[in-house]
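Visitor: Sequence first, predicted model second:
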Amino acid sequence: MTRSNVQGKAPSDQETVPRTRRGSNTPVEPGEHGGRRLRGGSKTDRRRRRRRTLRWSATVLAVVILGTAGAGYLYIQHLNGNIRKGELLSGDSKAKKPTPNAAGQTPTNILLIGSDSRNSDEDVKLGGARQNRGTPPHADVQMLIHLSADRKSAAFVSIPRDTRVDIPRCKDPKTGHTYPPVNTLINASLGRGGPGCTVATWENLTKVYIDHWMMVDFAGVVNMADAIGGVDVCVKENVWDRPTPAQPGGSGLKLRAGTWNVQHEQALQWLRTRHAWGSDPLRAKAQHMYLNSMFRKLKEQNVFTDSGRLMDLAEAATKSLQVSQELGSVKQLYDLAMQLKSVPTNRITMTTMPWAPDPEAPKEHAVPDGANAERIWQMLRDDVPFDKNGKPAAENKKKPTAPAKTPSMPAGQLGVLVQNATGSSTESPVQLRAKDIANVLAQHGYARAAADTASTGLSESETLVRYPSADLEGDAQAVAKALGIPMSSVQKSTDVSGVTVVVGADWRTGTSYPKQSQPKDGDLPSNSDAINGADKSQCMPVYKPYQW
């Protein structure tokens, strides 16, 4: 704006134009209240104006911060309200928490469960089978996520849904109904006490302590896929998973050969497809390809620094997931996500539990593949990486052992019970095994050692020495030493009334306990179907009847 002329003359750069009070010809003196110098006023005036500006700016900033914080708090509370929670464990389990490493760290194990629940309109629409609405759900996808203690590697292990296992006694936390132990397909565990029963089933099978569970249904899978903008998958041939004269059902997945970005219902179809791949274990492999691709995409997008995408993902995740109670807040889920994000893709390994045909139904069901499955579980228990891409550990990876204790009584006075637990899902128990080991103990001076003839049907993958109370720990250690059993296999347990030797499937023959080799990094069984997270070359072959 141009100032008004004085006496018809425009002011020069050197001239000062006097201001007058409104309604008066008296000039306002510079520095007088209400006046100002054309060149900014005095230093005092400038300080006053600066203080007023700073006070105003601070006030506005405080309002913005408080408003944002308030909105953030309300949004976090909203997300927390989305999360559905349940009990971690609702069945009998003997798994023990792992001992911290030299740095005081422990691994984290999360059981991921994919439910076939059809208890909502959206689930029925996506999953079909309306006649099954309201029936107990099945855990059609079961995958253990193992984050190493140092958070530098991660392992994923799937168990095919048609695997026959022992499901322990479980109590439904919602209804209070108790289900007795049963030997049946592992996917039935979810309907016999909820996710906590599935956790107990895994812990009894693997002896791996599980810290958390997360469960997602049909609708949740679709919401998550949409939130990240779809996931890239690959098929070698044209695929159409549809009903055939020989096999009803099918997911409806229809793709031409090549790489495709699947989202919406198509993402769910990919994860549910079984017949077109040829088997349930191959479905697990397709799921592993999907997850690896998803992890790569999340890292490439850097979604954790994009507030818009992060909010979309947070909304979808909290609405889609049910979690165990101790994982039931946005902060805990975010912390877990950041730990997963920190793992390089070439340190992520997807596997399927080694399995064998079920002797009772070889064409339909599976059972754990004895020693090969046990190697996988041992690597998880010992926190041995599934890949070979890490730096060699400086510390000894042997299992930590308790300090040696002095026996409370002479060997000849100690009563020792020996149990036969040499049976497994693929092998029958070795007859008279408990009696044979009791005789070995007698030769070492344990005259009161005796076989347990009352217990039958026990099954343990590894031999253990159990004791009920601290005063018998030294006696249990002495028994283990006499038999050559490692001190790491000596365990306190409320399931025994005295020192008890449980002869497991790892000691089916001989009178000397066989030396167990420690697994090495990446030393996976050949039938674990391992896929590295950085491998972009994976592409699913299609079973001939479902090609088009």
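Guide: Looks like it came in fine.
Visitor: use CA for all of it now, contacts and neighbours both
Guide: Fine.
Visitor: Just the buried positions in the helix or strand that contains I437, please.
Guide: Assigned by DSSP states H and E, I437 belongs to helix 433-443. Of the residues in helix 433-443, 433-442 count as buried by neighbour count, 16 or more other CA atoms under 10 Å.
Visitor: another structure for you, compare them:
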Amino acid sequence: MLGAAAAGYAYWHLNNNIKSVDIDSALGDNRPAKAVTAPAASAAAPLPTGSLNILVLGSDSRSGKANQALGGGDSSGARSDTAMVVHIDAGRTKATVVSIPRDTLVTRPSCPLSSGGSTAVAYQAMFNTAYEVGGPVCAVKTAESITGVRMDHYIEIDFSGFARLVDALGGVTVTTGQDIDDDKSHLHLKAGTHHLNGTRALALARTRHGIGDGSDLGRIGLQQKLVKALLDQMAATDLLTDPARLYRVADVVTAGLTTDTGLDSLGELMKLGQSLKGLTSDQVKTVMMPVVTAPSDPNRVVAREPAASDLWASLR
């Protein structure tokens, strides 16, 4: 009885950690068509096997003391510091991760607001402002408007959630091809292989002043290295044989996540994770949406055509 009660409490606790947004209801039917996929599940294959498109955002919100400390103090509002469209092929054995530079100038569509009303259409707006003005709903709508790809799910993680996830997994191992010296992100690394804890992994994901030309484009490559490093670490850590670690990781993941309502339960998240258990880092392709310097601003970029449209068409 005590064991059942403890298990029940643990499930309730993890389930209630998850924050969610009802994106489907907010956006209605005026969206790209869903992809034609393999059957979702059957008696012979209880886990979903169809293709999926997931918008994954890293929020730069400084809400809460932990995020303020990791993000470098207080800052008003919140933007999508990192944006990736994760396309998982039917069969769940291959995936493509497309990074959208936050400084990309786009036409931001009118988005419904939870308080009522809607935002105005904005031209030549930075992509990451969609989250700032309209939260997850506007981030999804803006991503769908520039890609033509229906986002089946939405996952958002903040500074502290990412750092705690890395720590719960025992850190990540990454290899950098150049020295990184960035006083703003407090990251100083020599070129080579490093095992990073959560705080340093977050700094690597955020650094841009110590690499390349100091723009957002340079750090996208580092973020994609981290995605593969996390996949490798998850594969190397057999959570199913270590219940204590499994609970710690689940506790961290659910506490740091905001999802759409289709993923807002522990059961749905576990089902998604189990369906991806055959996905390894060498089966994940990472690319960046093709861009060029914006004619109107040398510090901004715009989609490079027709390459960008060809990329989104290939995912559809």
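Guide: Structure's in. What do you need? Model, not experiment: these values are computed from the prediction.
Visitor: After superposing, what score do the chains get?
Guide: The TM-score (TM-score structural alignment, normalised by the length of structure 2) is 0.91; 304 aligned residues with a CA RMSD of 1.8 Å.
Visitor: what span of structure 2 lines up against whichever helix or strand comes after the helix holding I437 of structure 1?
Guide: Per DSSP H and E, the first helix or strand lying C-terminal to helix 433-443 of structure 1 is strand 449-451. On structure 2, no counterpart of strand 449-451 of structure 1 exists by TM-score structural alignment.
Visitor: Which strands and helices lie in contact with strand 449-451 of structure 1?
Guide: Counting by 3 or more CA pairs under 8 Å, 6 or more residues apart in numbering; DSSP states H and E, the packing neighbours recorded for strand 449-451 of structure 1 are strand 416-420, helix 433-443.
Visitor: about what we covered before: so the helix holding I437 of structure 1 versus strand 416-420, what angle?
Guide: Note on geometry: by axes from the mean of the first three to the mean of the last three CA atoms, to 10 degrees, helix 433-443 of structure 1 and strand 416-420 are set 150 degrees apart in direction.
Visitor: coming back round to it: CSV please, covering the helices and strands packed on strand 449-451 of structure 1 and showing distance to P100 of structure 1.
Guide: Output for these, formatted as CSV (distance: least, CA to CA, whole Å):
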stretch, distance to P100 of structure 1
strand 416-420, 30
helix 433-443, 33
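Visitor: Out of those, the one nearest D369 of structure 1 is which?
Guide: Taking CA to CA, strand 416-420 is the member of those nearest to D369 of structure 1, at 20.2 Å.
Visitor: The closest one packs against which elements?
Guide: Using 3+ CA pairs under 8 Å, 6+ apart, strand 416-420 of structure 1 sits against helix 433-443, strand 449-451, strand 500-503.
Visitor: Find me the equivalent region of the last one in structure 2.
Guide: Residues of structure 2 aligning with strand 500-503 of structure 1 are absent, taking TM-score structural alignment as the criterion.
Visitor: what comes into contact with whichever helix or strand comes after that strand?
Guide: Helices and strands here follow DSSP H and E; after strand 500-503 of structure 1, the next one along the chain is strand 531-532. Strand 531-532 of structure 1 is contacted by residues 288-289, 292, 345-351, 387 when judged by CA atoms under 8 Å, 6 or more residues apart in numbering.
Visitor: Sitting in strands, which of those do you find?
Guide: Among the contacts of strand 531-532 of structure 1, the members found in strands (DSSP state E) are 348-351.
Visitor: Can you select the buried ones among those residues for me in ChimeraX?
Guide: Buried residues within those, by 16+ other CA under 10 Å, are selected in ChimeraX with:
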select :348,349,350,351
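Visitor: Make TSV from the ones in strands among the contacts of strand 531-532 of structure 1 and add distance to G229 of structure 1 to it.
Guide: Compiled in TSV, these are given as follows (distance: CA to CA, whole Å):
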residue	distance to G229 of structure 1
I348	22
T349	24
M350	23
T351	26
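Visitor: Grab the longest helix from structure 1 for me.
Guide: helix 43-82 (DSSP state H).
Visitor: Okay, buried residues for it please.
Guide: Taking 16+ other CA under 10 Å as the criterion, helix 43-82 of structure 1 shows 76, 79-80, 82 as buried.
Visitor: Matching W277 of structure 1 against structure 2, which residue comes up?
Guide: Aligned by TM-score structural alignment, W277 of structure 1 pairs with I211 of structure 2.
Visitor: Can you verify my assumption that its match contacts I180?
Guide: Yes - counting by CA atoms under 8 Å, I211 of structure 2 touches I180, with 6.1 Å between them.
Visitor: Tell me which residue of structure 2 matches up with A317 of structure 1.
Guide: For A317 of structure 1, the residue aligned by TM-score structural alignment is V253.
Visitor: Between the helices and strands packed on strand 416-420 of structure 1, which one is closest to L268 of structure 1.
Guide: Across those, closest to L268 of structure 1 is strand 500-503 (CA to CA), at 44.5 Å.
Visitor: packing partners for that closest one?
Guide: strand 416-420, strand 464-467.
Visitor: Excluding chain neighbours, give the residue nearest to the alignment partner in structure 1 of T104 of structure 2 in space.
Guide: In structure 1, T104 of structure 2 lines up with T163, judged by TM-score structural alignment. Closest residue to T163 of structure 1 apart from its sequence neighbours, by CA to CA, 6 or more residues apart in numbering: A366 at 4.5 Å.
Visitor: Any idea how many residues pack against the counterpart of that neighbour in structure 2?
Guide: Using TM-score structural alignment as the criterion, A366 of structure 1 maps onto V301 of structure 2. The tally of other residues near V301 of structure 2 (other CA atoms under 10 Å) stands at 23.
Visitor: can you tell me which residues contact V301 of structure 2?
Guide: 103-105, 291-294.
Visitor: hmm, which of the residues you listed are the buried ones?
Guide: Using 16+ other CA under 10 Å, the buried ones in the contacts of V301 of structure 2 are 103-105, 291, 294.
Visitor: So which of these sit within strands?
Guide: Among these, the ones falling in strands (DSSP E) are 105, 291, 294.
Visitor: Out of these, which comes closest to A5 of structure 2?
Guide: The nearest member of these to A5 of structure 2, counting by CA to CA, is L105 at 52.2 Å.
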